[in-house]
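# got a predicted structure here, sequence first:
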Amino acid sequence: MKLFKILIKLHIVTPRGIFRLAQSFVKEGITLMALMRFAAKYYPGKTAIVSESDRLTYKQLYAKALRLSNILNQRFSVQKSDNVAVLCRNHTVSALLLPSLQRLGANTKFINTDYAEQNIRDIISRKKFKLLIFDEDFEQKIPTEFRYLSASTETLAEMLKDTACTPSPLPRPPFFKSPQISVLTGGTSGSYKEASRKPSVFQFLPPFFALLRDIEIHKYQSVMIVLPFYHGFGLCTLIISLLMGKKVCLARYFDADATIQTIINERVEVFPAVPVMLSRMWQKIGSGNNRDIEKYLKCIVCGGDRLSKKLINETEKILGSVIYNLYGTSEAGFFMLATPNDLSINPEPTIGKPLSGIRCKIENRDSQGIGTLWVRSPWAATSLRNRWQSTGDRVSVNAEGYFFYHGRADRMAVCGGENVYPEDVEKALCEHQSVVAAKAFAVPDKDFGMVLNAKIELENDADICCNDITEWLKIRIPRAAMPHRVEFGRLTTTSTGKICNRQK
């Protein structure tokens, strides 16, 4: 009943709302353009997108999306079933691309902006792309032999400003065969993987309902998206926020000072983030500056990496109980959620319980009950939908059904004949009051085969040395897992804000 009342408030299940939604599907096909049309009808004058110098209402956003569809169709001959690659950061044009390409029936493939030129060459060589759309910042990554089929987002932005030409009628929208959305990820490990989806209304509903019921995201009016669109949750947040008529603030990349300032200036209430982003933001807040953030930020949805108890406590100290822990994979989508109460009642950070409709199991458990998590999800990538798949993550579950993350199975290293996991070292390091973030990694050793080293990012005013770290770890991790070398410095992160597995 509670969920039904929420859907009424959002105009989704009212008689008029059902009529307008059906009308939008008839006009724009079973696409995200239809959802944009629906939002434009209900929230025409509300601010939809804030990005750099752009500030667009829902009516303006829908008009620009249609115009971009026309440009892609008429100027670049994009049509039904074509494959279009997108290599860009978050901004107005990138937000318009998905509904515009879907309206034409084209398949969209978001490429990780952290990929090297060789990765991009491999992807383009294996896929038959009609067009590659990129930010000019990444032009040097595009192999010369493929630049003939590319267009920059800056060029598309200039074309959108040209209103002299009358748009031609768009081709018939797709009704029965939904165009694919693919996310090419894997930036932390250096390799890439593809997760493809053919979005439908029914597959979209369960995670949408979870965000409404458990996070109550409908109560908030604004969201900031720093997570790139090729990150599954970044894209999901954009789509859901636009459907509900929220103000969406976009940022090309994460910068702690700039993010805090945008949250204050735009009165942002919801912020999806990865843990290291929060650590760096709270370090800035801790200096006594920008305390106004407390007035506006009401909901933080954290995911993508391990969430420490120390970070949960720091967040509660600044903002109160506002942090949610979201868990998922590129292939399965997000499928577990821990509420602030879940995080409070458990002594260790939990990734929560499976959402409705999800089945999970733990295989190959060790003596501590830790094993590999398998999931069966109805909204997984196309080839894995409703099929059991391994996440590759080590987890445990307690008697109350809460799951706990213990790291990646494929990061295990054999050090002196013992199995050690770098994440256990990282967890212990991140609980230190002077540590912002940490990364442990295996390196070859002539005596032990492999040993662990660590790189640590400290608070600005921290005054500790390697011996302090060794003493801190002695009582917290096994001897075989003790780092042989500790280095201090700022950690390298990907565009998603996750810490790279390979540190220099």
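Nice, I can see it.

# for the rest of this, base every contact and every neighbour count on C-alpha atoms.
Noted.

# got a list of contacts for stretch 18-32?
Contacting residues not belonging to stretch 18-32 are listed as 11-12, 34-35, 37-38, 98-99, 102-103, 173-176, 178, 200, 239 [CA atoms under 8 Å, 6 or more residues apart in numbering].

# for that stretch, the distance to its chain's centre please.
For stretch 18-32, the distance between its averaged C-alpha position and the chain's averaged C-alpha position is 27 Å (CA atoms, centre = their mean, to the nearest Å).

# buried ones in it?
Across stretch 18-32, burial judged by 16 or more other CA atoms under 10 Å covers 20-22, 24-25, 28-32.

# show me the strands in the stretch 351-500 of the chain, by range?
353-354, 359-363, 371-376, 389-397, 403-408, 413-415, 418-420, 435-445, 449-458, 485-488 (DSSP state E, counting those that start in this stretch).

# cool, and the stretch 151-300 of the chain?
181-185, 193-197, 222-225, 247-250, 270-273, 299-302.

# what about stretch 357-374, how long is it end to end?
Counting by CA to CA, to the nearest Å, the length from the leading to the trailing residue of stretch 357-374 is 14 Å.

# what's in contact with that stretch?
Contacts of stretch 357-374 from elsewhere in the structure, counted by CA under 8 Å, 6+ apart, are 206, 335, 354, 375-378, 388-397, 406, 409.

# mind checking which of these are buried?
206, 335, 354, 375-378, 389-397, 406, 409.

# my guess is Glu194 contacts Ile181. True?
No - at 10.2 Å, Glu194 does not count as touching Ile181 under the criterion of CA atoms under 8 Å.

# compare those two (neighbour count), which wins?
When Glu194 and Ile181 are compared for neighbours, Ile181 comes out ahead with 23 against 15, by other CA atoms under 10 Å.

# for that one, give me its contacts.
Taking CA under 8 Å, 6+ apart as the definition, contacts of Ile181 comprise 107-110, 196-199.

# how does it look with 6 Å?
In this structure, Ile181 makes contact with 107-109, 196-197, judged by CA atoms under 6 Å, 6 or more residues apart in numbering.

# closest one to Arg252 out of these, please.
Distance ranking of those against Arg252, using CA to CA, places Lys109 first at 18.4 Å.

# what secondary structure does the closest one sit in?
With DSSP: H, G, I helix; E, B strand; the rest coil as the basis, Lys109 sits in strand.

# adding another structure so you can compare the two:
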Amino acid sequence: MTQNLPLAHRLPDTSVPLLDTTVGESLRLTAARFPERRALVWPAGEGIAAMTYAELLAQAERTAAWLLEHAVSGDRVAIWSCNSVEWILVEYGCALAGMTVASWNPAWTDFECAHARDLTAPALLLAGSDTRGVSLQERGTAIMRAHLVHPLDDLLDLVASVEAGALPDVMPADLFLIQFTSGTTGKAKGAAMSHRTALNGAWLRVVAAQADESDVWINPVPLNHMGGAVSLVIGCMTVGACYVVMTRFDPAQFVRLMGQCGATRIGGVPTMIYALLEQPEWAEAARDLRAVGSGGAQVPRPLIERLMQDYGVTVLVAFAQSECPMISATLPGEDPLLAAETVGRPVSHTEVKICDPQTGATLQVDEVGEIRVRGPVVMDGYFRMAEATAATIDADGFLHTGDLASLDAEGYIRIHGRARDVIIRGGENIYPAEVEDCLLTHPAVHAVAVVAVPDERWGQVVGAAVQLCEGASATAEHLEAHTAERIAHFKVPRRWQFVESFPLTASGKIRKVEVEGLF
């Protein structure tokens, strides 16, 4: 007789108090508490520059006043740039002005930007540079009306003469962030986050890490990602910690900054951490290091053991989505090797259950199903996409994550795969449907299947199997150039196979498992 096991359903722990305020008011409170503490640090030549919390608040208030001269409270403001201090000032300026940040990926093509523009109708675009240092200003003026585009790199000059007067009242439930995320249907969706949602998503992240005002965080995750703009920027602010701004990941610069700033916490996907360990100055730079945070890919056990045994560093793994900035995490003091096997337990105020993807029934512990999440940091919905929202958040308020996992009796979550088709390249989520839609716009392409191909450096890269139209010809180089004009570089297929036909299911769908075997 089969014994009935407990259900894989973990109710929320509510022992940690939530923050019932806005992002802007939280910045004011932290600046009042730690006015002279470093808020931001960034490279300046071979040295570093810094901004205190009092200075950050003053600049953010001036930025808010400048924004209100060009738009009104409630408007969307697009930021299109690599990481920068100015990016963060606009984020906080929007928070204080009651405007909504709509961040664009600097790797996007004009096609992708036009979709984001049409979806969110931003009143302003602050354009900076991409990660190669190439200005996005000219492209921005072609995508938006020229008078709505302003140079992000000149922000400090733009706001220098602005008097920071009275700012509007902003409420915790007001919209703060539209975080773009690719979907299985192709074009990006905008996960809408209120001030309360974003602030508490960040707060629960630092609570789980047991961080405080003495911490110095370095993690070059892009600010157009939830992990950058919310978990790191806002997370550091909630406790008065210091955030180190990096334009992009550069191992040598990263390690140099660690030493110059006295970094206590760093983060990145495993490929980044391995690159840091190869730097000759690593051991000296890691002298103050307490923890390494990772996610977006499984953390190999040998990497955890090396960091733990050779450098006395705790490895912490967090699990989140654009639709929910914090779901689970491993904690300091736990068995460090849990970070290699699990993504920890649900964080405070987060209810998790594992369900049969077809029936919705809650499964038993250790059974594999879809992770469904309910709590105060689940997105409000997809911006102006009611049908997509209804398909993702059910009537009971549970977010259907699309991730396959099991929940054990102690509450630890083990990821087993993806219910939704997704390729994870160096921490970037790539949805095959978007790449397939792009390739099908080429006149020579009859059918295509995009799959994940294992890669030693990136974890996975994009592979495309292509069936050409009868009598047509096209090379991998031609198709690569075609996609590179329309989608971000990290989504472009780098492995190609040309086929006469595809293996099909009884319902006529391509058998992608068999396609994967071609690579």
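Structure's in. What do you need? No experiment lies behind these values; they were computed from the predicted model shown.

# re earlier: now render the strands of the stretch 351-500 of the first structure as CSV, adding distance to Leu72 of the first structure.
As requested, these are arranged in CSV below (distance: least, CA to CA, whole Å):
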stretch, distance to Leu72 of the first structure
strand 353-354, 40
strand 359-363, 41
strand 371-376, 37
strand 389-397, 37
strand 403-408, 41
strand 413-415, 49
strand 418-420, 52
strand 435-445, 43
strand 449-458, 45
strand 485-488, 48
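
# for Ile323 of the first structure, which of those is the nearest?
Of all those, it is strand 353-354 that lies closest to Ile323 of the first structure, at 15.6 Å by CA to CA.

# tell me which other helices or strands that closest one touches.
Here strand 353-354 of the first structure touches strand 333-338, going by 3 or more CA pairs under 6 Å, 6 or more residues apart in numbering; DSSP states H and E.

# list the contacts of the strand it packs on.
For strand 333-338 of the first structure, the external contacting residues (CA under 6 Å, 6+ apart) are 324-328, 351-355, 380.

# just the buried residues of these.
Under a neighbour-count criterion of 16+ other CA under 10 Å, the subset of the contacts of strand 333-338 of the first structure counted as buried comprises 324-328, 351-355, 380.

# secondary structure class for Lys128 of the first structure?
What three-state DSSP gives for Lys128 of the first structure is coil.

# distance of the counterpart of it in the second structure from Leu479 of the second structure?
Counting by TM-score structural alignment, Lys128 of the first structure lines up with Ala121 in the second structure. From Ala121 of the second structure across to Leu479 of the second structure, the span is 32 Å (CA to CA).

# ranges for the helices of the stretch 51-200 of the second structure?
53-70, 85-97, 110-120, 137-143, 155-159, 195-209 (DSSP state H, counting those that start in this stretch).

# could you redo those helices as TSV and give each row distance to Pro357 of the second structure?
Listed next are these as TSV, based on distance: least, CA to CA, whole Å:
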stretch	distance to Pro357 of the second structure
helix 53-70	45
helix 85-97	37
helix 110-120	30
helix 137-143	40
helix 155-159	48
helix 195-209	26
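
# so which of those gets nearest Trp458 of the second structure?
Using CA to CA as the criterion, the shortest distance between Trp458 of the second structure and the helices of the stretch 51-200 of the second structure is 23.3 Å, found for helix 110-120.

# what's the average distance of the closest one to the first structure?
Mean deviation of helix 110-120 of the second structure from its aligned counterpart in the first structure after superposition (mean CA distance after the TM-score superposition for the first structure): 1.3 Å.

# ok, back up a step: which one of the strands of the stretch 351-500 of the first structure lies closest to Phe146 of the first structure?
Each of the strands of the stretch 351-500 of the first structure was scored for nearness to Phe146 of the first structure using CA to CA, and the closest is strand 389-397 (34.2 Å).

# off-centre distance for that closest one?
Distance of strand 389-397 of the first structure from its chain centroid, counting by CA atoms, centre = their mean, is 19 Å.

# kindly report the same for stretch 42-57 of the first structure.
On CA atoms, centre = their mean, the centre of stretch 42-57 of the first structure falls 22 Å from the chain's centre.

# and stretch 306-317 of the second structure, by the same measure?
Between the centre of stretch 306-317 of the second structure and the centre of its host chain there is 24 Å, according to CA atoms, centre = their mean.

# before we move on, what about stretch 418-430 of the first structure?
In this view, stretch 418-430 of the first structure has its centroid 24 Å away from the chain centroid, taken as CA atoms, centre = their mean.

# look at Ala121 and Leu479 of the second structure and report which has more neighbours.
Neighbours per residue, other CA under 10 Å: of Ala121 of the second structure and Leu479, the larger number sits with Leu479, 20 against 16.

# list the contacts of the more buried one.
Shown here is Leu479 of the second structure, which makes no contacts under the criterion CA under 6 Å, 6+ apart.

# quick one: what's aligned to it in the first structure?
Leu479 of the second structure maps onto nothing in the first structure, by TM-score structural alignment.

# which helix or which strand is home to Leu479 of the second structure?
helix 476-484 (DSSP states H and E).

# and the residue lying closest to Ala464 of the second structure once chain neighbours are set aside, how many residues sit next to it?
Excluding its sequence neighbours, the residue lying closest to Ala464 of the second structure (CA to CA, 6 or more residues apart in numbering) is Val450, at 4.4 Å. The number of residues packed around Val450 of the second structure, counting by other CA under 10 Å, is 26.

# I'd say Val450 of the second structure and Pro432 touch.
Yes - assessed by CA atoms under 6 Å, Val450 of the second structure is found in contact with Pro432 at 5.3 Å.

# re earlier: turn the contacts of Ile181 of the first structure into a markdown table, columns for distance to Glu418 of the first structure and neighbour count.
As requested, the contacts of Ile181 of the first structure are exported to a markdown table (distance: CA to CA, whole Å; neighbours: other CA atoms under 10 Å):
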| residue | distance to Glu418 of the first structure | neighbour count |
| --- | --- | --- |
| Asn107 | 47 | 24 |
| Thr108 | 45 | 25 |
| Lys109 | 42 | 23 |
| Ser196 | 38 | 20 |
| Arg197 | 40 | 22 |
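
# considering those residues, which is situated nearest to Glu426 of the first structure?
For these, the closest approach to Glu426 of the first structure (CA to CA) belongs to Ser196, at 31.9 Å.

# what lines up with that closest one in the second structure?
When the second structure is aligned by TM-score structural alignment, Ser196 of the first structure is paired with Ala192.

# list the residues that contact that match.
With contacts taken as CA under 6 Å, 6+ apart, Ala192 of the second structure has the following neighbours: 177-178, 379-383.
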